[in-house]
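sequence-free structure coming up:
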């Protein structure tokens, strides 16, 4: 098997050296070149045709956002952004993800992170995942899913969505396809570190007909609202009398990811008197699979939707979900928003 060929782009010579050393410590990866800025990056991409580019957001001459736009317009390939955790850095990173970057890596202590080795495993895994990303999408065949078995048991419904690599773009597709009269509350676990989920929520809120916000501990879950779990916290749904509320938990609780899709779905399974819908979108790994199995065991009438391979940036999470044999619908990302709306209307409208 040929190694994954990577170009590392950063204006700091120290960071270029450190990221190169980290990547080349894995024999599956070969750094074929480095670049100091966007202009140099574009020349080397054109000449060397890498499999993956790691691209710093903030650079002189031509920054990462402009460089990414040119790459995606001229020679689309998997790009992983490196970003600092600042409000401006988070906003630019989410813009980059929306514009075609596969994923991002957070520098642990600013633009020049002397402690970059502390996230060595994350850098390697994200580059490996990016090399498997599907950037060229086929047009989906429009067909109406069979809804004959969708019957509402309760007056209200609740939706949970899990996503990881490629998730911000997938979430944008789902939420922007919801019509103005969509009411059902949505709770989202997107694998993302602290400092970025607020920017993601703010961005999606500007684009969507529903209100999108970063979830707060203790708040009552309201209709026509999508809640995104804050990075670094598990999100749980709990009943408080006649209402349902959000509980945020800092402890890892033994889950690999925080927020965990499994944990969120498992909490939905404990809520009574709502129709339950779980959606698994693009992402690396298998988070969500145990959750949907548990949900079906607790409530066989719950409905499970998984994103199809043809539209997933990374097919790991949906593929793992489908293998559980509890998924009811496998849909192209462009179908999912309208589909959940159709389901909730059929279940009773809320």
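Everything's here; your move. Predicted model, so just to flag it, every value in this text is computed and none were measured.

rest of the way, CA atoms for contacts and neighbours
Fine.

Look through this structure and report the residue furthest from the middle.
Using C-alpha atoms, centre = their mean, the residue of the chain lying farthest from its centre is residue 241. It sits 32.3 Å away.

Check the gap between it and residue 271 for me.
12 Å (C-alpha to C-alpha, to the nearest Å).

now the helices: where do they sit in this structure?
Along the chain, the stretches classed as helices by DSSP state H are 13-24, 38-48, 64-74, 87-98, 120-131, 167-176, 197-207, 261-269, 289-298, 316-323, 333-347.

Switch the ones you listed over to a markdown table; also include distance to residue 252 and mean neighbour count.
Listed next are the helices of the chain as a markdown table, based on distance: least, C-alpha to C-alpha, whole Å; neighbours: other C-alpha atoms under 10 Å:
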| stretch | distance to residue 252 | mean neighbour count |
| --- | --- | --- |
| helix 13-24 | 26 | 18 |
| helix 38-48 | 38 | 17 |
| helix 64-74 | 33 | 18 |
| helix 87-98 | 23 | 20 |
| helix 120-131 | 17 | 19 |
| helix 167-176 | 21 | 22 |
| helix 197-207 | 18 | 20 |
| helix 261-269 | 10 | 24 |
| helix 289-298 | 16 | 20 |
| helix 316-323 | 20 | 22 |
| helix 333-347 | 30 | 20 |
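
want to try TSV for those, with distance to residue 222 as columns?
Formatted as TSV, those follow (distance: least, C-alpha to C-alpha, whole Å):
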stretch	distance to residue 222
helix 13-24	44
helix 38-48	44
helix 64-74	36
helix 87-98	26
helix 120-131	35
helix 167-176	16
helix 197-207	15
helix 261-269	15
helix 289-298	22
helix 316-323	28
helix 333-347	15
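
what about versus this one:
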């Protein structure tokens, strides 16, 4: 995309009123709405005819729904897509299915119809559309996960893994957790920029697709090897104490860091402060610089650090900023991240023997 030119968008919604409202919100933010669509079939045609930089996509539409439209667009004319998602459990489930089919990100409606709360969403819609418009969707989807092998040393050394991600991240995190062997005995903390109510569903999905026991974190939670926690939306996840392989966490409502809460930096920095066994920090796709300071802290504490490469990141801001610190040990493509994590633990094991 030419970043000096105006972002060009297609707006798909079955409500004429909502198409007008969303178009006005984007236009007022300097985003050029080149076409609108009343159903998924029209959206597919509009993308083919106008070649936009980004699409906003409703879910429930006649003729062809939003999920099927996402799949068709990604098959025929790959284009970054933002979903408009109901702020409900059902809405979260549909949103993750849309992400599975190729959508890059979503805007959560705070309740009821968007028309009732559009003023509170204006900035979020514009920011998300701008971010997603820069996403690289040409590389295709996440590769099929295959569990990596592990050494006996990695099992004995009680490693902790902290993963930070944002735009485009859910499928990447899922790929990593699906691929890591339970024998590696990781304690895993996941910080995904995502609204509350969606993080619980995200944790459920990870739990269903991974050998690890995954749940949304609660204040005072304690985990050991084979367990994973997901930072809940709108709370920082702080590593509170660490003792003989048991890690406890606290939830904080301190102000956002890097304009986000949860913040990757908060979790990584706190882990670096208290974890005394092998520690690995991984920053994957996302906009901004959250995670860069955390990577510096983990490296300074003697841990291992990994960033996803720009070529396979939907949005390369976060991993690139992390790499620019000079504190990243390994830059890895999406398909190589699980192996890179295992290699990091094995190198740490060899160093300590």
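All right, it came through fine. Predicted model only: the values in this text are computed from it and were never measured.

Residue 193 of structure 1 touches residue 234, doesn't it?
No - if you go by C-alpha atoms under 8 Å, residue 193 of structure 1 and residue 234 don't touch, sitting 11.7 Å apart.

who's more crowded, those two?
Just comparing residue 193 of structure 1 and residue 234: by other C-alpha atoms under 10 Å the higher neighbour count belongs to residue 234, 24 against 17.

Next up, the contacts around the more buried one.
Contacts for residue 234 of structure 1 (C-alpha atoms under 8 Å, 6 or more residues apart in numbering) come out as 248, 249, 250, 251, 252, 258, 259, 260, 263, 264.

Aligned to residue 49 of structure 1, what sits in structure 2?
Residue 49 of structure 1 maps onto residue 51 in structure 2, with residues paired by TM-score structural alignment.

Which residue is the nearest non-sequential neighbour of the residue most central in space within structure 1?
For structure 1, the residue sitting closest to the mean C-alpha position, by C-alpha atoms, centre = their mean, is residue 167 at 2.3 Å. Spatially, and ignoring its direct neighbours in sequence, residue 167 of structure 1 is nearest to residue 282 (5.9 Å; C-alpha to C-alpha, 6 or more residues apart in numbering).

That neighbour maps to what in structure 2?
Checking TM-score structural alignment: residue 282 of structure 1 goes with residue 285.

ok, that match to residue 255 of structure 2 distance?
From residue 285 of structure 2 over to residue 255 of structure 2 (counting by C-alpha to C-alpha), the distance is 23 Å.

So for these two, which sits in the more crowded spot?
residue 285 (29 against 14).

Settle this for me: the more buried one is touching residue 316, isn't it.
Yes - between residue 285 of structure 2 and residue 316 a contact is recorded at 5.5 Å, counting by C-alpha under 8 Å.

what is in contact with those two at once?
By C-alpha under 8 Å, 6+ apart, no residue touches both residue 285 of structure 2 and residue 316.

Provide the aligned range in structure 2 for stretch 75-88 of structure 1.
Under TM-score structural alignment, the match for stretch 75-88 of structure 1 is residues 77-90.

First residue to last residue on the matching stretch, what's the distance there?
Counting by C-alpha to C-alpha: the opening and closing residues of stretch 77-90 of structure 2 are 28 Å apart.

Repeat that for stretch 217-229 of structure 1.
10 Å.

again with stretch 75-90 of structure 2
25 Å.

how about residue 293 of structure 1, what's its match in structure 2?
Counting by TM-score structural alignment, the partner of residue 293 of structure 1 is residue 296.

now residue 205 of structure 1
Per TM-score structural alignment, residue 205 of structure 1 is aligned with residue 207.
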